[in-house]
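Peer 1: Predicted model and sequence below, questions to follow.
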Amino acid sequence: MTKSESSGSSGKNPFRPSSLRRKRRDAGGAAVFALCTYFILLCATFIFGRIAWDGVPVLFQTEAPFVNVEFLTENPKSLVVFHDEEGDEVRMDIDEFTEFKRDNPEAVITDEHSYSYSGGGIAGPLFGTAMLVIICMVVALFAGVASAIFLNEYARPGKVVNVIRLAIMNLAGVPSIVFGLFGFGVFCLWPWLPVLTYEPAEWAVASLRVPFTTGFLSFEGWGTSMIAGGFTLAIMVLPVIIAACEESLKAVPMGFREASLALGATKWQSIRTAVLPYAKPGILTASILGMTRVAGETAPIMFTAAVAQKAMLPHQEAKGQGVFWISDFLTQSVQALPYHIYTVAARIPQSEYNKPMQNGSVFVFMLLVMVFAALSIYLRGRYRKQLKW
């Protein structure tokens, strides 16, 4: 036995605590980690609990159907507060108040006050948020998955690919308001983006008549519209989707590709049949988490798509038929739930009369985020059980 072997066999374990002081230090470090963890959980519990405590009375009620359907199906309106002949306080939406005054011209109304965006419901913001997320994910998933496939499966490793990946990582750190300004300059103001319309705008740089119709393909830009907001959100979430999809593709064993190619499959056939099905759980998780992020963004849509007040939903205002109706629908401005929350919480005078709208909107938005997160966990677990190697 050599000298080094004898000394190694008789030496002490360097990782074994050799003193009571080191044991106490280790226990203290574990306690600090535990305190930090429980502090975060306590903060999250307090925040979610406060939102639920204030929002549940707005969304739910004690009588059938136990859900405040009007809050979910009506657009935001002004709330009128006044005192009647007996001195009782009465609250009405602006539409109800107008009808009440018309039907009761002799009614005594005193101390009348109006509060913007504090009546009605959140149907418009909910619909707008849904449309923005759908457009965003259609664009972002197609472009993001395609980019991840190219970078991981087709591109040769080298400086160019490293620079592209570095650019994607840097893009993920850009503030959302910068994406909003970019989307406003490109998708809202740039006039060379086409729309289908029956009457080209005065500022259109060119227009082409569509054969067999009375409409035109007009290059006049998208303006403040849901398609401009959707594309802006898609660009913002692309780095997250590309990175997550690429990691999912890397997790698939290389032997799957080699076996497929050895059987005579082309490169794309190998990717489509032997790689993408096994990367699907990660791709789905990335897409749903991306949906959760873009659903809560305010700055990008504030510049490109959202308005504070809108009497009708986009499909109610869209005109034309066929593809012309679709084009007019996509170029409508929309309300959005994050921007609506910002409006009622920061842009109007605060009072007890707009608190229910604030609390209900935040609670519904929290429920949407929780549903997206639960769906992500469920789909990831389901597909991982089906795909084993």
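Peer 2: Done, it's in. Residues are numbered from 1 along each chain as shown.
Peer 1: C-alpha only now, for contacts and for neighbours.
Peer 2: Will do.
Peer 1: biggest helix in the chain by residues?
Peer 2: Assignment by DSSP state H gives helix 20-59 as the longest helix of the chain.
Peer 1: From residue 360, how far out is residue 378?
Peer 2: 27 Å (Cα to Cα, to the nearest Å).
Peer 1: Tell me which of the two has more neighbours.
Peer 2: residue 360 (25 against 12; other Cα atoms under 10 Å).
Peer 1: Structure two is appended below for comparative analysis:
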Amino acid sequence: MNPAPTNENPFAGDSSGIQQRETAARWGLRIGSYVVVLITLAIMLHIFIKGAPVAFQSKWPFVNTKFLTELPATLHVIEDRQGNHIETDVNGSDAVKKKLGDNFRAEKTISYSGGGILGPIVGTALLVIVSVGVALFLGVACAIYLSEYARHGKFLETVRLAILNLAGVPSVVFGLFGLGAFVLTAPTFVDVPAERSVFSIPLGFTTLSFEGWDTCVLSGGFTLAFVILPVIITASEQCLQAVPQGFRETSMALGATRWQTIRYSVLPFATPGILTSSILGIARAAGETAPIMFTAALAFKDKLPWQKDLPPLPADASIFAHWEQSVERFLGIFTESVQALPYHIYTLAAKIPQNEYAERAQYGSVFVFLVLVASLAASSVMLRKRLRAKYRW
């Protein structure tokens, strides 16, 4: 006797408790992702609402050029007897008070809240350039060795464990490391070693003295390079390993050496991914505060790095003398202490009494900072897309 026909679909999904738990887990993960996106959008919207009016204006050229092209300064707020507030700098304060005369009521000064943020922008750019340049060179070299040359064994495991531990070190520890390794101990060529020199090696025409680089762009850049090094090493190694093994075998079968194979058959196809790691490195290096507090950053500086005072040359100085002074001025950029946007924002938020003027400077600095980091990241993404379109397999 044939069984009675049924309308149930034998291939239908399971509607039991397992399927219900699977659906609940999927929705839980989806909601968690939405919450992360909403929090990110809320933060960005809050910064845009507070900071955009500081960086932009309603009149041509619609950008607050004063905020972007002047150095930070002390803001003087002068109040008259009618309750009106006049904002000026230290040079205009006396003139405004003299003009008000008996109508003058009170004056309030807010440090670092006047002028602009040109100095912190320049300092941040210099620190990022040095740190990413050093970290990319060391990171890609380490990734090539780990991926292409190193043999599997205890040594390789030890190196990878060291990289993981380096990624977990707090940034303030990197700052103390940079203070000891670069500010106080790094080698430099001098005529006469300083008293704090750990030891020196006479070279005849000069002396190699381990007395450090002081607080400067080089010290801060090298310290930040070690902060972002684990990210670049890990991402670069994964990109190298993603290149098909057949590329290497074909190249070496045609008679290429190991390095030629890496240089022409592996690195070009891994470059887009390596640029991704540089994007992460730029964002991390630009946003660090603790390492540069010990090694490079100042709360206030009234000159840009290339405005270093040098003795004037005589009227009959040769072209070589002018060229030598130009080189000295250029190299002096990297041996000067600088302001940096993260430290500038920290100073405004933690060291200055909170009021509407300090808050305006804070949010304006944060807004410009995010725009700069986003612009650098967008440029790297566009370059990565072009390289991916060029190198496809």
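Peer 2: Ah, there it is. All values derive from a computational prediction rather than experimental measurement.
Peer 1: hmm, back to that, buried sites along the longest helix of the first structure?
Peer 2: 51, 52, 54, 55, 58, 59 (16 or more other Cα atoms under 10 Å).
Peer 1: contacting residues around the corresponding residue of the second structure for the fourth one?
Peer 2: The reference is to residue 55 of the first structure. Aligned counterpart of residue 55 of the first structure in the second structure: residue 51 (TM-score structural alignment). Going by Cα atoms under 8 Å, 6 or more residues apart in numbering, residue 51 of the second structure touches 360, 363, 364, 365, 366, 367, 368.
Peer 1: Can you flag the buried ones in these?
Peer 2: 360, 363, 364, 365, 366, 367, 368.
Peer 1: Tell me the spacing between the spatially most central residue of the first structure and residue 236 of the first structure.
Peer 2: Taking Cα atoms, centre = their mean as the criterion, residue 295 is the residue nearest the geometric centre of the first structure, at 1.9 Å. According to Cα to Cα, residue 295 of the first structure stands 12 Å off from residue 236 of the first structure.
Peer 1: just residue 40 of the first structure next, same as before
Peer 2: Counting by Cα to Cα - residue 40 of the first structure and residue 236 of the first structure are separated by 28 Å.
Peer 1: likewise residue 272 of the first structure?
Peer 2: For residue 272 of the first structure, the distance to residue 236 of the first structure (Cα to Cα) stands at 27 Å.
Peer 1: So between those two, which is more surrounded?
Peer 2: More neighbours surround residue 236 than the other of residue 272 of the first structure and residue 236, with 28 against 12 (other Cα under 10 Å).
Peer 1: Tell me the residue in the second structure aligned with that one.
Peer 2: That one, residue 236 of the first structure, aligns with residue 227 by TM-score structural alignment.
Peer 1: For its match, give me its contacts.
Peer 2: With contacts taken as Cα under 8 Å, 6+ apart, residue 227 of the second structure has the following neighbours: 166, 167, 171, 174, 285.
Peer 1: What's the match for the last one in the first structure?
Peer 2: Pairing criterion TM-score structural alignment: the partner of residue 285 of the second structure within the first structure is identified as residue 294.
Peer 1: and the spatially closest residue to its match that is not a sequence neighbour, what does it touch?
Peer 2: Nearest residue to residue 294 of the first structure in three dimensions, chain neighbours excluded: residue 233, at 6.2 Å (Cα to Cα, 6 or more residues apart in numbering). Contacts for residue 233 of the first structure (Cα under 8 Å, 6+ apart) come out as 136, 179, 294, 300, 301.
Peer 1: Could you check how many residues crowd around the residue nearest to the fourth one when sequence neighbours are not counted?
Peer 2: Read it as residue 300 of the first structure. Excluding the flanking residues, the one nearest residue 300 of the first structure by Cα to Cα, 6+ apart is residue 180, at 3.6 Å. Residues near residue 180 of the first structure, counting by other Cα under 10 Å, number 24.
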